[in-house]
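1. Predicted coordinates and the sequence they were generated for:
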Amino acid sequence: MNSYGTGEGPAVRGPAVAWAVVDSVIGPLMLAATATGLVSVSFHARPAVRDTVLDRLRTRFGTEPVEAPGSPRLAEPVRQLAAYFAGGLHAFDLALDWSLTGGFPREVLRELARGVPYGTVVGYGELAARVGRPEGAQAVGAAMGANPLPVVVPCHRVVESDGGLGGFGGGLETKRQLLALEGVLPQPLF
């Protein structure tokens, strides 16, 4: 199943929400998955960030997320993210659980996942036009800021129309690193 699929698939037994922290070239990432698919990717997964994400998951799913680094639900996301960061994967093929987003933001994120491939960028306004709201560039920016699945749903590929980087929930240095990894920006000198 690709990253813009319905997220429906065979149920994987285990806790309602399994989570783990994994190392990456951009720092620790917290991944969470449900039986439907990957539901959350969070940058800078230090204790305060983890607590915030766990509270959000607890509230949304009405159950205690379980730390489960060996969970089958997380195995494929971990493998694909490692391959992506190593430069060997250019398109994610994961079941996703879109339940942490809805409405216009979900439309925008799905379009981003299916329509902005590795190594390319799109402007906020252009992405708004693609989902039928050409006046919605600011709303696209808000959707990017609320993206529960960054990297996998590549909000780092959305830039300002004048070529500026725009904002990024993981910080601009992380956005630069991801765009450099994909060959959009030059690698930093040091």
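-> Right, received. Where do you want to start? Residues are numbered from 1 along each chain as shown.
2. Could you use CA atoms for every contact and neighbour count after this?
-> OK.
3. How much space separates residue 130 from residue 61?
-> 31 Å (C-alpha to C-alpha, to the nearest Å).
4. One more: residue 109?
-> 21 Å.
5. which of the two has more neighbours?
-> residue 109 (28 against 14; other C-alpha atoms under 10 Å).
6. any idea which helix or strand carries that one?
-> helix 103-115 (DSSP states H and E).
7. What helices and strands are in contact with that helix?
-> helix 124-130, helix 137-145 (3 or more C-alpha pairs under 8 Å, 6 or more residues apart in numbering; DSSP states H and E).
8. Residue 41 should be in a strand, yeah?
-> Yes: according to DSSP: H, G, I helix; E, B strand; the rest coil, the state of residue 41 is that of a strand.
9. is it true that it touches residue 33?
-> No: look at residue 41 against residue 33 with C-alpha atoms under 8 Å: they stay out of range, at 9.2 Å.
10. what about versus this one:
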Amino acid sequence: MQIKRLKLSGFKSFVDSAELRVERGLTGIVGPNGCGKSNLLEAIRWVMGEGSAKSLRGGAMDDVIFAGTTQRPSRDFAEVSILAESDAANDVGDFGHEVEVVRRIERGAGSAYRINGRDVRAKDVALVFADAATGAHSPALVSQGRIGSIISAKPAERRAMLEEAAGISGLRNCGQPRPI
């Protein structure tokens, strides 16, 4: 599955609507400290169903909503949408070859999800991104702190990380006889 577009509104530092188009290939996000690079990655994880406010650097899920500054008032909601396309000829579940997932949270009201305009449950979103290479906990989404742990990892740990990223970590003992 390939991400084609990310739209954000009211999500953390993205108070105004912003749209990011993603082309095929490797995508890196660079920029000075404090410009929102980590917030983009967190927006992707959030719309894919991330349920832990702590993993999004917050105390509560409402913390993803723009809190306001001296120049800008706080927002009452945050919304992130992601447009993804299936790599294979297969459709994405019951949703077709291309799928748009939207997650919206209103202050004090919790999150709501939509897929291709239909209201769905968080579980339905998780099923769309259920394969090993996509989803909120995808090894392809490398956060700032994770880079340091990869660099300082022992060779065996690094190999395990690469196998997980390639989706082959479960194959290590495949084909070997099991003890009875």
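-> Happy to help now that I have it. On a predicted model such as this, the values are computed, not experimentally measured, just so you know.
11. Now the TM-score, please.
-> In this superposition the chains share a TM-score of 0.28, using TM-score structural alignment, normalised by the length of the second structure; 83 aligned residues with a C-alpha RMSD of 5.0 Å.
12. Now the helix holding residue 109 of the first structure: buried residues?
-> 104-113 (16 or more other C-alpha atoms under 10 Å).
13. If we only consider those residues, which is nearest to residue 77 of the first structure?
-> residue 113 (15.3 Å; C-alpha to C-alpha).
14. need the buried residues of helix 103-115 of the first structure in CSV with distance to residue 139 of the first structure, can you?
-> Putting those into CSV (distance: C-alpha to C-alpha, whole Å) gives the following:
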residue, distance to residue 139 of the first structure
104, 8
105, 8
106, 12
107, 11
108, 9
109, 12
110, 15
111, 14
112, 14
113, 17
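15. Go through the residues you listed and name the one nearest residue 81 of the first structure.
-> Out of the buried residues of helix 103-115 of the first structure, the member with the shortest distance to residue 81 of the first structure (by C-alpha to C-alpha) is residue 113, at 15.0 Å.
16. gap between that closest one and residue 107 of the first structure?
-> Taking C-alpha to C-alpha, one finds residue 113 of the first structure at 10 Å from residue 107 of the first structure.
17. Residue 80 of the second structure: neighbouring residues, count only.
-> Residues lying near residue 80 of the second structure (other C-alpha under 10 Å) number 25.
18. which SSE is it in?
-> strand 77-85.
19. For burial, what's the neighbour tally of the closest residue to residue 115 of the second structure other than its chain neighbours?
-> The shortest distance from residue 115 of the second structure to any non-neighbouring residue, by C-alpha to C-alpha, 6 or more residues apart in numbering, is to residue 101 (4.6 Å). Neighbourhood size, residue 101 of the second structure [other C-alpha under 10 Å]: 23.
20. list the helices and strands the helix or strand harbouring residue 101 of the second structure packs on?
-> Taking DSSP H and E as the definition, residue 101 of the second structure sits inside strand 98-106. Strand 98-106 of the second structure sits against helix 37-47, strand 77-85, strand 110-115, with contacts defined as 3+ C-alpha pairs under 8 Å, 6+ apart.
21. just checking, what packs against the longest one?
-> By that I understand helix 37-47 of the second structure. strand 77-85, strand 98-106.
22. Now the first one: buried residues?
-> Right, the one you point to is strand 77-85 of the second structure. For strand 77-85 of the second structure, by 16+ other C-alpha under 10 Å, it's 77-85.
23. Also the last one?
-> Counting neighbours by 16+ other C-alpha under 10 Å, one finds that the buried residues in strand 98-106 of the second structure are 98-105.
24. between it and helix 37-47, how many degrees?
-> 100 degrees (axes from the mean of the first three to the mean of the last three C-alpha atoms, to 10 degrees).
25. Ok, the first one next?
-> Put simply, strand 77-85 of the second structure runs at 80 degrees to helix 37-47, going by the same axes, to 10 degrees.
26. who's in contact with residue 127 of the first structure?
-> Neighbouring residues of residue 127 of the first structure by C-alpha atoms under 8 Å, 6 or more residues apart in numbering: 108, 111-112, 137, 140.
27. Residue 6 of the second structure against residue 81, yeah?
-> Yes: using C-alpha under 8 Å, residue 6 of the second structure is in contact with residue 81, at 5.8 Å.
28. tell me which residues of stretch 149-158 of the second structure are tucked away?
-> Neighbour-count burial for stretch 149-158 of the second structure [16+ other C-alpha under 10 Å]: residue 150.
29. got the end-to-end distance for that stretch?
-> Start-to-end, stretch 149-158 of the second structure (C-alpha to C-alpha) is 9 Å.
30. Following element in sequence after the helix or strand encompassing residue 59 of the first structure, please.
-> Assigned by DSSP H and E, residue 59 of the first structure belongs to helix 47-61. With elements assigned by DSSP H and E, the helix or strand that comes after helix 47-61 of the first structure is strand 66-67.
31. helices or strands next to that next one in the packing?
-> Using 3+ C-alpha pairs under 8 Å, 6+ apart: strand 66-67 of the first structure touches strand 18-22.
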